[in-house]
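Chemist: the following block contains a protein sequence and its predicted model.
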Amino acid sequence: MSTQETVRQSAGEVEGSEALRVDAERAEQIVDALNTDLASTYVLYHQLKKHHWNVEGAEFRDLHIFLGEAADEAEEFADELAERAQALGGVPVAGTDAISEHAAVEPESEDVYDIRTSLQHDMEMYGDIIETLRDHVELAENLGDPTTAHLLRENLINVEDAAHHIEHYLEDDTLVLESATR
């Protein structure tokens, strides 16, 4: 086993891509946006998994499945974002410190909340991500990168769909009756 360590590319360094015909200056702006989206998506993923693990109550099964699937979608999108950042000559954020630094969203605390509060936190985070994705679609288009814009736009559809589902879960029309006392 080799003991030699060689840094091939420093975090934060963006080279651009000759093959994709995206120069370093444009690539740097796009990779920065992608890393923001990647970090935010990882924060969302972990929060969704937390809620998936801790959900209880009459709606447990449906919410457990929904939150698990939503987390899986976030994880898949994170992978797509990281691969696109790398393809553009950048270094995708990966460590917890870098994720915290780059994320445009704040996770809820480590405490476990009731599911309504948890879903409200998720919907708020989805809303923040939706706004950021819309801005980054426009940025990619303006910088002449329709591929990144397409990737972000496709995910925006999924993110908006998940937020819309959460909005429905939070409606007051339910078959579950609240008991007056416990």
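Modeler: All right, it came through fine.
Chemist: from now on I want contacts and neighbour counts done on CA atoms only, so please keep to that.
Modeler: Fine.
Chemist: where is the longest helix in the chain?
Modeler: Longest helix in the chain, counting residues (DSSP state H): helix 24-54.
Chemist: in that helix, what counts as buried?
Modeler: By neighbour count on 16 or more other CA atoms under 10 Å, the buried set for helix 24-54 is 24, 26-45, 47-52.
Chemist: same deal with stretch 120-136?
Modeler: Buried residues in stretch 120-136, defined by neighbour count with 16+ other CA under 10 Å: Q120, H121, D122, M123, M125, Y126, G127, I129, I130, T132, L133, H136.
Chemist: now do the helix or strand that the last one is a member of: which elements does it pack against?
Modeler: Assigned by DSSP states H and E, H136 belongs to helix 115-142. For helix 115-142, the elements it packs on are helix 24-54, helix 146-169, judged by 3 or more CA pairs under 8 Å, 6 or more residues apart in numbering; DSSP states H and E.
Chemist: just tell me which of these ends up closest to V14.
Modeler: Closest of the helices and strands packed on helix 115-142 to V14 is helix 24-54, at 5.5 Å (criterion: CA to CA).
Chemist: got another, please set it beside the one above:
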Amino acid sequence: MSKQESVRQQAGSVEASDALRLEQEKTQQLVEALNTDLAATYVLYHQLKKHHWNVEGAEFLDIHEYLGEAAADAEDAADELAERAQALGGVPLAGGKRLEENAPVEPEGDDVYDIRTSLRNDMEMYGDIIETVRDHVELAEGLGDHATAEMLREQLITLEEHAHHLEHYLEDDSLVLESATN
């Protein structure tokens, strides 16, 4: 590891961006919102990966693949959020502890739960994140940052699609036959 230490920008700070022509006071609010979304997205990502790794049962393969795709979408969204925060002059949150502390969502415990419980927990987290992102779309629009608002709208579509898919997985209709002992 290099012994040279030169802090270029302190965590939590926002520098003016002349290129984007947004007032620093506005970009501070936007970076804070983006970091909140970034934190929530990483908590979601880790919970989805946990469920991806631990899913079992007759519908294992479909759910395992779906959760992998959902986690990949969350990882892509997190990257986009962090890059936008940086473009606005901010410092994206980094590190598991800081991300979890700044997330507006609570991850489930470390235990492995039945898949219905896991998927319900995922759907609940998606719902909480959807509400937060909707608020941040309005914030960005109100501050005149139409690019951030558009990016968040696109992410909102993906979040809502995943929440909707989880809702379908949790329906009571299934092709899996119940055992004769029931």
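Modeler: Sure thing, it's come through. Given the structure is predicted, the values throughout are model-derived calculations rather than measurements.
Chemist: sorry, back to before: chain center to the helix holding H136 of structure 1: distance?
Modeler: 8 Å (CA atoms, centre = their mean, to the nearest Å).
Chemist: with stretch 33-44 of structure 1 instead?
Modeler: 5 Å.
Chemist: hmm, who's touching that stretch?
Modeler: Residues lying outside stretch 33-44 of structure 1 but in contact with it, judged by CA atoms under 8 Å, 6 or more residues apart in numbering, are 71, 74-75, 77-78, 81-82, 84-85, 92-93, 98-100, 102-107, 122, 125-126, 129, 132-133, 136.
Chemist: return a ChimeraX selection command for the buried portion of these.
Modeler: Restricted to buried positions by 16+ other CA under 10 Å, the ChimeraX selection for the contacts of stretch 33-44 of structure 1 reads:
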select :71,74,75,77,78,81,82,84,85,92,93,98,99,100,102,103,104,105,122,125,126,129,132,133,136
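Chemist: just checking, which of the contacts of stretch 33-44 of structure 1 belong to helices?
Modeler: 71, 74-75, 77-78, 81-82, 84-85, 98-100, 102, 122, 125-126, 129, 132-133, 136.
Chemist: what range in structure 2 matches the helix holding H136 of structure 1?
Modeler: Helix 115-142 of structure 1 corresponds to residues 115-142 in structure 2, going by TM-score structural alignment.
Chemist: now that stretch on structure 1. Mean distance?
Modeler: On superposition with structure 1, the average gap between stretch 115-142 of structure 2 and its aligned counterparts reaches 0.2 Å (mean CA distance after the TM-score superposition for structure 1).
Chemist: in structure 2, what stretch matches the longest helix of structure 1?
Modeler: Helix 24-54 of structure 1 corresponds to residues 24-54 of structure 2 when matched by TM-score structural alignment.
Chemist: do you know how far the residue nearest to L152 of structure 2 when sequence neighbours are not counted is from L44 of structure 2?
Modeler: Distance criterion CA to CA, 6 or more residues apart in numbering; nearest residue to L152 of structure 2, sequence neighbours excluded, is V137 at 6.0 Å. The gap separating V137 of structure 2 from L44 of structure 2 is 19 Å, by CA to CA, to the nearest Å.
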